[in-house]
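Undergrad: I would like to see how this sequence folds:
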Amino acid sequence: MITLKEALKLSKEELAELKKDLAAKIEENSEINAYIDVKDFGDGVPIAIKDNIQVKEWEITCASKILQGYIAPYNATVIDRMLEKGLSPFGRTNMDEFAMGSSTETSFYGKTLNPKDKNRVPGGSSGGSAAAVAAGLAVAALGSDTGGSIRQPAAFCGCVGMKPTYGRVSRFGLAAYSSSLDQIGPMTQNVEDAAILYDIISGHDPKDSTSASMVYSPVASNLNPDRKLKIAVIEKYVKDASEEVQKAYRKAIDALKKEGHEIVSCELMDAKYDISAYYIVATAEASTNLSRYDGVRYGFREKADSLRKMYFKTRSEGFGEEVKRRILLGTFVLSSGYYDAYYLKAQKVRHLIKDEYAKVFEDADLILSPVAPTPAFEFGSKKDPLEMYLSDVYTIGVNLAGLPAISIPVDETEEGLPVGLQLIGNHFEEQTLFDGALSLERALG
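TA: Just a heads-up that it's a prediction; the model follows:
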């Protein structure tokens, strides 16, 4: 598949041919179910769009029954910025319903398959975007990352996935799951393409009150893989990962050392606290954000003989099981008598996590970490929700702290499954993050 950097140099005629070839290839590989719908927005370089990012006059459903028939009346800011720079949306990619999941199994449109092994999950919630890029069904894609939803599917499918610093990319037009955690980011074939797409979608947006108001410096044109960095490793984190992940970790450390980077050891609190804090904060915000889906203003509505029954039937039948589970959890932790015991305490833990990362970055430029405890797992292998939630153990701390991170392919298992690792950067240090990632990518060949 042509890279984003190469595609930006194509003529209109060549772009038209590229889109024709892409559409044919998507049709040939329809069993992967990476796309919900293939639609061409305009003349630019085709970019696949996760089904929770608004594209004007497209049906945008967050892979949920409750939003069937909703037509976006406006573009998300990231879409407008793409159009300004010669890119255009090309199809909606499948995802876990309302971005709640780690496997893209909860979609109303059915599961997406991992193109590397169709018996395994592509990761989630941006599984469709990752599968599309990895299978050569997209030049590049946009995903969203609330607790690892860009980085984990990228690691499972063998592509690059980058989560920016919270506030660096506008959330205007992104369907909200957890407003203090959500962030849009690029999913690409290589690190340089990720930097190019990141540059295009980044920057302050007055339409987003959480957007960082600061001078933006381009990253892609200043990439420097020859910079020598101090990279921290967290030994106790890796001990809980599978042997395949540990092997990839050792391989990455050796590659970074050969590139001249300094490796230092650091400590962070037990990641079980990340899990606990995240699933309180995220579900609380989800409970509030998803209250707007009532069957009155847009989307699916169930018939009933009273308004109260209509609300009940619409939400009961419109939401899938995982979404209902998280709404109930969030409503519980926000309820009278439990707010202080759960939600307030989780916010305090969140500040501790942020402070711990800040302490590490006093002495290091980047942190090297696993993305997931294992490579892509088989469909149905996670027997209960808690087991699924634990697959996010290495990624959610980054969201709680609002940090940037990038997942890149590092190794393969004996079965040929990709193993990705992530580099984590300090707030608004995307240049350092991309420089380190490009250096690691180059060292791995």
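Undergrad: please make it C-alpha for all contacts and neighbour counts, starting now.
TA: Fine.
Undergrad: now that residue 422 has come up, it's in contact with residue 408, right?
TA: Yes. Contact criterion CA atoms under 8 Å: residue 422 and residue 408 qualify, at 6.3 Å.
Undergrad: how far does stretch 289-309 sit from the chain's center?
TA: What separates the centre of stretch 289-309 from the centre of its chain is 29 Å, taken as CA atoms, centre = their mean, to the nearest Å.
Undergrad: buried sites along that stretch?
TA: By 16 or more other CA atoms under 10 Å, the buried positions in stretch 289-309 come out as 289, 290, 293, 294, 295, 299, 300, 301, 302.
Undergrad: swap in stretch 2-18?
TA: Judged by neighbour count using 16+ other CA under 10 Å, the buried positions of stretch 2-18 are 4, 7, 15, 16, 18.
Undergrad: next: stretch 119-131.
TA: Using 16+ other CA under 10 Å as the test for burial, stretch 119-131 gives 120, 121, 122, 123, 124, 125, 126, 127, 128, 129, 130, 131.
Undergrad: need the residues you listed in CSV (columns: secondary structure).
TA: Output for the buried residues of stretch 119-131, formatted as CSV (DSSP: H, G, I helix; E, B strand; the rest coil):
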residue, secondary structure
120, strand
121, coil
122, coil
123, coil
124, coil
125, coil
126, coil
127, helix
128, helix
129, helix
130, helix
131, helix
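Undergrad: hmm, which two among these are most spread apart?
TA: The distance between the two most remote of these (CA to CA) is 15.7 Å, for 120 and 129.
Undergrad: now the strands for the stretch 51-200 of the chain?
TA: 87-93, 141-144, 160-163, 184-188 (DSSP state E, counting those that start in this stretch).
Undergrad: out of those, deepest packed?
TA: For these, the largest average neighbour count (mean count of other CA atoms under 10 Å) is found in strand 160-163, namely a mean of 34.
Undergrad: tell me where the stretch 151-300 of the chain has helices.
TA: For the stretch 151-300 of the chain, the helices defined by DSSP state H, counting those that start in this stretch cover 151-157, 191-201, 235-239, 243-258, 272-289.
Undergrad: before we compare anything, build this one as well:
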Amino acid sequence: MSDLTNLTLKAAVDGLKAKDFSSAEITQAFLTKIEAANPTLNAYVEVTADKALEMAKASDARLAAGEGGVLEGAPLGIKDLFCTEGVQTTAGSNMLRGFVPPYESTVTANLWRDGAVMLGKLNMDEFAMGSSNETSAFGPVKNPWKSNGSDAELTPGGSSGGSASAVAADLCLAATASDTGGSIRQPAAFTGTVGIKPTYGRASRFGMVAFASSLDQAGPITKTVEDAALLLQSMCSFDVKDSTSLDIPTPDWTQSVGKSVKGLRIGVPREYVVDGMPAEIQALWDQGVAWLKDAGCEIVEISLPHTKYALPTYYIVAPAEASSNLARYDGMRFGHRADEFKSLDDLYATSRAEGFGKEVQRRLTIGAYVLSAGFYDAYYVKALKVRRRIAEDFDNVWGQVDAILTPSTPSAAFALGDKQIDPLTMYLNDVFTVTTNLAGLPGISVPAGMDSGGLPLGLQVIGKALDEATVFQVGAALERAAGFTAKPGKWW
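TA: Predicted structure coming up:
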């Protein structure tokens, strides 16, 4: 039998239903592979082998009885900010080390309802704050890809670096992830995988460790667009426990994959041509336009004039919300408590200094500053007004186009340690992705080509709110045209 870990999620689910192999077999195959690879790649922070085999055994019993859900017996990785009952959840931070939730996040509960198997918890930037997975308290994740002729270790992107690395290295069939400013789509682009952020409110945030509540959204990282449609469908649901959850049915998005895109109008925003963008990124974007034109799409040049304000707006709104959300981790109510302190104030200060890493501290400081008296109107209120303008830019073009095509990232994966010195350079990684979070829109990254060093590059499709169907339709058309089948060479 060929290596079960190479299968796509769809092929694995079909194979399990056809009884070509058992859930116990494919789960054990992944656990064996994780044991060999994880000491090098550091994608998993906790491997739940016993739990996985127990869940697989229960799935096999259901499959034998002709029962089972849409993901029955499929082994998945779970980003470590989804609370998992009885399994440590840390959000990549020392602040939450040792926290074992007594409850399950709605997203993971949906997956277990549909029969999925949990292989373990995946590494991530601390509290999802980062674009390279270097802020994790568990150390950086390594990208399974390496540039031709170079032995430099590369970032898998962030904050969902563990999810992207695990999927690219075949350490799970697919993985859950989350996206606040690009944390699904940028790692997917860096690792040759598919990642989609759905419309804000599609997936429940209950049981997800919060970063910025008006921006955070759960989504999958997978090997194919069809797998992304299948997994996202399971993850999304209405949830009374999340006040921002949308009370609408979840469509069968797998039906959109493979549908003709003939007649669709695809927008190309002129503002996404940024200074210093590598020629390879522009060439890939041009190639994407040509592919969609060949498939029968009409290409329309559009303008999203407030795009240039998206990054500064994001880096005011997100830290402000983080500052508010993370105030609860004070050593008294929640989180790490310092052993030595001189007063109550000192307890708060020392617990937070010991529990939070440097990047989280930086963002909390920015957030506290922009929310403080005297600066609230000048920064935070102004940022909210600009955010509204960015959303209106999109509203104004939906009459002309059905979806928008852009690059996913301004470069291929960079070396670990490369951008650590300069946080601003790191923040620029999100230049093409933050607008969709600010406007609450769905966006998918599809692997579409390679740079001169043989590293994967992605194209992004942005859709109207609640129109993931068209996003999947266009994403699948790009996937077919690109024919991207490259895998990283094994060095770990």
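Undergrad: so of the buried residues of stretch 289-309 of structure 1, which ones are in strands?
TA: Among the buried residues of stretch 289-309 of structure 1, DSSP state E puts none in strands.
Undergrad: go ahead and flag the most central residue of structure 2.
TA: Centroid-nearest residue in structure 2: residue 184, 2.1 Å away (criterion: CA atoms, centre = their mean).
Undergrad: in contact with that residue, which residues?
TA: Residue 184 of structure 2 makes contacts with 158, 159, 160, 177, 178, 195, 196, 197, 219, 220, 221, as judged by CA atoms under 8 Å, 6 or more residues apart in numbering.
Undergrad: what's the closest of these to residue 428 of structure 2?
TA: Nearest to residue 428 of structure 2 among the contacts of residue 184 of structure 2 is residue 158, at 12.7 Å by CA to CA.
Undergrad: contact partners for that closest one?
TA: Under the criterion of CA under 8 Å, 6+ apart, the neighbours of residue 158 of structure 2 are 124, 125, 128, 130, 131, 132, 133, 183, 184, 186, 187.
Undergrad: what's the match for the fifth one in structure 1?
TA: For residue 131 of structure 2, the equivalent position in structure 1 is taken to be residue 102, counting by TM-score structural alignment.
Undergrad: just checking, residue 296 of structure 2 touches residue 265?
TA: No. Residue 296 of structure 2 is beyond contact range of residue 265, at 9.3 Å (criterion: CA under 8 Å).
Undergrad: the two - which one has more neighbours?
TA: Applying other CA atoms under 10 Å to residue 296 of structure 2 and residue 265 shows that residue 265 carries more neighbours, namely 21 against 15.
Undergrad: contacting residues around residue 32 of structure 1?
TA: Residue 32 of structure 1 neighbours (CA under 8 Å, 6+ apart): 112, 113, 114, 115, 118, 131.
Undergrad: quick one: what's aligned to it in structure 2?
TA: Alignment note: residue 32 of structure 1 maps to residue 41 in structure 2; criterion TM-score structural alignment.
Undergrad: distance of its match relative to residue 163 of structure 2?
TA: From residue 41 of structure 2 across to residue 163 of structure 2, the span is 11 Å (CA to CA, to the nearest Å).
Undergrad: which residues in structure 2 does stretch 392-410 of structure 1 align to?
TA: Under TM-score structural alignment, the match for stretch 392-410 of structure 1 is residues 430-448.
Undergrad: my bad, should have said stretch 204-218 of structure 1
TA: The aligned range for stretch 204-218 of structure 1 is 238-252, by TM-score structural alignment.
Undergrad: to which residue of structure 2 is residue 423 of structure 1 aligned?
TA: Using TM-score structural alignment, residue 423 of structure 1 sits opposite residue 461 in structure 2.
Undergrad: the equivalent of residue 363 of structure 2 over in structure 1: helix or strand, and which one exactly?
TA: Residue correspondence to structure 1 (TM-score structural alignment): residue 363 of structure 2 is matched to residue 326. Residue 326 of structure 1 belongs to helix 321-334 when assigned by DSSP states H and E.
Undergrad: and the next element down the chain from that helix?
TA: Toward the C-terminus from helix 321-334 of structure 1 - assigned by DSSP H and E - lies helix 345-360.
Undergrad: how far does that following helix sit from the chain's center?
TA: 22 Å.
Undergrad: okay, the following helix or strand past that helix sits on what stretch of structure 2?
TA: As assigned by DSSP H and E, the chain's next helix or strand after helix 345-360 of structure 1 is strand 366-370. Under TM-score structural alignment, the counterpart of strand 366-370 of structure 1 in structure 2 spans residues 403-407.
Undergrad: so what touches that stretch?
TA: By CA under 8 Å, 6+ apart, the residues outside stretch 403-407 of structure 2 that reach it are 264-269, 272, 281-282, 284-285, 288-289, 432, 458-464, 470-471, 474.
Undergrad: fine by me, thanks again.
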